[in-house]
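Enquirer: what's the 3D shape of this:
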Amino acid sequence: MNNSYTLLDSGHFRKLENVGGQIMVRPCPQACWAPSLPKKEWNKAKDIYLRSNKGGGQWKFNSLPEQWDIVYHNQKMILRPTNFGHLGVFAEAASNWQWLKDQSNSNIKALNMFAYTGGSSLAMAKGGAQVTHLDAAKGIVDWARLNADANDISNIRWIVDDVNRFLDREIRRGNKYDALVMDPPSYGRGSKGEIWKIEDDIMPYLERCKAVMSDKPAFILFTCHTPHFTPKVLDNLIYTVWGENLTTESGEMTIPQDSSKRTIPSGFYTRVTFP
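Expert: Predicted structure coming up:
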């Protein structure tokens, strides 16, 4: 589909993608194998993102539109090329969208943290949940709101705040949520310059999360792109904080490659359901 996302090939630490009809090459540190398509196919790319050793990077030809959209796993997503090589959607995340939608209903209050441009928020809202979308970057939340508008979704509350500060406020107010979606970064800054480092902050953060869960929790989706936070690590963190009276299903998030058995591993997940 020209208006969707397809991974065409990967190898030599890069990936060749068709993103809504825009052919591009972006870095892919996991792809240590050789490409399967000939070089002439890779040369069809309209643009290539090049990383800088000093951080960030740039688009080589700067030929992509300022904005376009795709329909990916039944969700319309607005895309923009950023200075970090991102587009506004991480293809591997879509593997969890259907699960989130299936778990959601109109009786569920859900909190999506580190929520980026809202793919998970849209999925839960489509399932009927009342969703609170939380991210520290105002520009990203504004982008997520555009995605919600594009999907005719209105049952989302938008919050720009540091996640720990927001959780502390919700704990004081006694506000509770039945479902949590968590995608903590390895490192980040809050809306007022707060420093987040996952190794130092993950346990206090999860304790805060437990404190805002209702007495009858429905589900948790815990995803992470930090290399050593493997599925078993995510499971152990969940069991340490919530106890063992729950069910987890965990694994790698991947991007399937077109016409090939190869997939690109891109982070880890654990899905949690409660009795």
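Enquirer: CA atoms for contacts and neighbours, from now on please.
Expert: Will do.
Enquirer: Please tell me how far the closest residue to N107 other than its chain neighbours sits from L100.
Expert: Taking Cα to Cα, 6 or more residues apart in numbering as the measure, N107 lies nearest to A129, with 6.7 Å between them; neighbours along the chain are not counted. Spatial separation of A129 from L100 under the definition Cα to Cα, to the nearest Å is 10 Å.
Enquirer: that older thread, does the residue nearest to N107 really touch N105, like I thought?
Expert: Yes: with contact taken as Cα atoms under 8 Å, A129 and N105 are classed as touching, separated by 5.0 Å.
Enquirer: Which one's more surrounded, the two?
Expert: A count of neighbours by other Cα atoms under 10 Å puts A129 above the other of A129 and N105, at 26 against 16.
Enquirer: what's the residue nearest the centre of the chain in contact with, if anything?
Expert: By Cα atoms, centre = their mean, the chain has its centre lying nearest to A93, at 5.1 Å. If a contact means Cα atoms under 8 Å, 6 or more residues apart in numbering, then A93 has 119, 253 as its contacts.
Enquirer: To compare against the first, here's the next sequence to fold:
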Amino acid sequence: MQQLLIPPFGEYELLDTGNFEKLERFGSYVTRRPEPQAFWRPSLAEAEWRRADASFLRDARSDERGEWRLRPGMPERWTVTYSSERMRLRMRLGLTSFKHVGIFPEQAANWEFIHEQCTRLAAGAAAPRVLNLFAYTGGATLAARAAGAEVTHVDSVKQVVTWARENMEASGLEGVRWIVEDAMKFVQRELRRGSRYRGIVLDPPAYGRGANGEKWVLEESLCQMLECCAQLLEPSGAFLVLNLYSMGLSSTLARTAVRQAFGPPREEQWGELCFADRGGKQLPLGTYYRFVR
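Expert: So this is what the prediction gives:
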């Protein structure tokens, strides 16, 4: 079933979008940063945008890197809370040179799905084993762990894994297995070991480098990754979540690639993750595909 998901997130708000930028509130602080999909006009006056506590200035020599301009009193690190009926997660935010702040709020919709599935699986005899690949600062990891899953968190950047561990501790959780390694190398080794998981989460970038310089190009590597994961996932009752952020790659493409690797599932959902700003303009922030076997 195709769906547009707009998750509730009390400490996050998309205030305005336009002129290839977005204005957002994370907790008590407002940020202004580039958004290549917001090609329309803003709803708020420029004076409102200039009141942002932190504004990202792109480096003229790079499409990705830049620096933040901070207003007085704006910290470089702060914490937000995600609360729902199912869980309460605390996540540390920080201003990075790649315009990111350490959280993708739209993923809260997938956190709820992951928690629900892990709770279902944990009602059985043993805690479900969940693998989170390209796991970044660990929102999905925390959601699974909060539901009682045994979680393996894999990312190739040591500093990001440390950040995720801080989020685990801030959320009052423990017991996550942390792996700093290239995701493809890890899943291939798990195949040789005969490992199996009840849930797999994939959040791959468009481009990336592994811990030892391994090259990742989404369109070239994703199908191989899915074929490996299809062998790692338990054949019955298990779940998968795939996120794609690359512009031009639709959820229909994600569905086609996953179904080729895994076969038709018992239940499936696919579509866009989205927020609407105060002017009612909906901004898609990624595509997703998820299923239950």
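Enquirer: Kindly provide the TM-score of these chains.
Expert: The TM-score (TM-score structural alignment, normalised by the length of the first structure) is 0.94; 271 aligned residues with a Cα RMSD of 1.6 Å.
Enquirer: residue in the second structure matching the residue nearest to the centre of the first structure?
Expert: For A93 of the first structure, the equivalent position in the second structure is taken to be Q107, counting by TM-score structural alignment.
Enquirer: Report whether that match is found in a strand, as I expect.
Expert: No: per DSSP: H, G, I helix; E, B strand; the rest coil, Q107 of the second structure lies outside any strand segment and is helix.
Enquirer: Please report how far it lies from A211 of the second structure.
Expert: Distance from Q107 of the second structure to A211 of the second structure, by Cα to Cα: 25 Å.
Enquirer: just E116 of the second structure next, same as before
Expert: The span separating E116 of the second structure from A211 of the second structure equals 32 Å under the rule Cα to Cα.
Enquirer: Also G138 of the second structure?
Expert: In this structure, G138 of the second structure lies at 18 Å from A211 of the second structure, with Cα to Cα as the measure.
Enquirer: More neighbours: which of these two?
Expert: Of the pair G138 of the second structure and A211, G138 is the one with more neighbours under other Cα under 10 Å, namely 26 against 15.
Enquirer: What is the aligned counterpart of the more buried one in the first structure?
Expert: Counting by TM-score structural alignment, G138 of the second structure lines up with G118 in the first structure.
Enquirer: before we move on, back to that, return the residue of the second structure aligned against the residue nearest to N107 of the first structure.
Expert: Aligned partner of A129 of the first structure by TM-score structural alignment: A149.
Enquirer: which residues touch its match?
Expert: Contact analysis of A149 of the second structure by Cα under 8 Å, 6+ apart lists 118, 122, 127-130.
Enquirer: Go again with 10 Å.
Expert: For A149 of the second structure, the set of contacting residues under the criterion of Cα atoms under 10 Å, 6 or more residues apart in numbering consists of 114-115, 117-119, 121-122, 126-131, 141-143, 175-176, 198-199.
Enquirer: Show me those residues that map onto helices.
Expert: When the contacts of A149 of the second structure are checked against helices (DSSP state H), the matches are 114-115, 117-119, 121-122, 141-143.
Enquirer: and the residues you listed as JSON lines, adding distance to A276 of the second structure?
Expert: Formatted as JSON lines, those follow (distance: Cα to Cα, whole Å):
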{"residue": "I114", "distance to A276 of the second structure": "23"}
{"residue": "H115", "distance to A276 of the second structure": "24"}
{"residue": "Q117", "distance to A276 of the second structure": "27"}
{"residue": "C118", "distance to A276 of the second structure": "29"}
{"residue": "T119", "distance to A276 of the second structure": "30"}
{"residue": "L121", "distance to A276 of the second structure": "33"}
{"residue": "A122", "distance to A276 of the second structure": "34"}
{"residue": "T141", "distance to A276 of the second structure": "26"}
{"residue": "L142", "distance to A276 of the second structure": "25"}
{"residue": "A143", "distance to A276 of the second structure": "24"}
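Enquirer: now, which of those sits nearest A183 of the second structure?
Expert: Minimum separation from A183 of the second structure among these (Cα to Cα) is found for T141, which lies at 15.2 Å.
Enquirer: Could you confirm L221 of the first structure falls within a helix?
Expert: No: the assignment for L221 of the first structure (three-state DSSP) gives strand, which keeps it out of a helix.
Enquirer: Identify the residue of the second structure aligned to it.
Expert: In the second structure, L221 of the first structure lands on V241 (TM-score structural alignment).
Enquirer: distance of that match from A149 of the second structure?
Expert: For V241 of the second structure, the distance to A149 of the second structure (Cα to Cα) stands at 15 Å.
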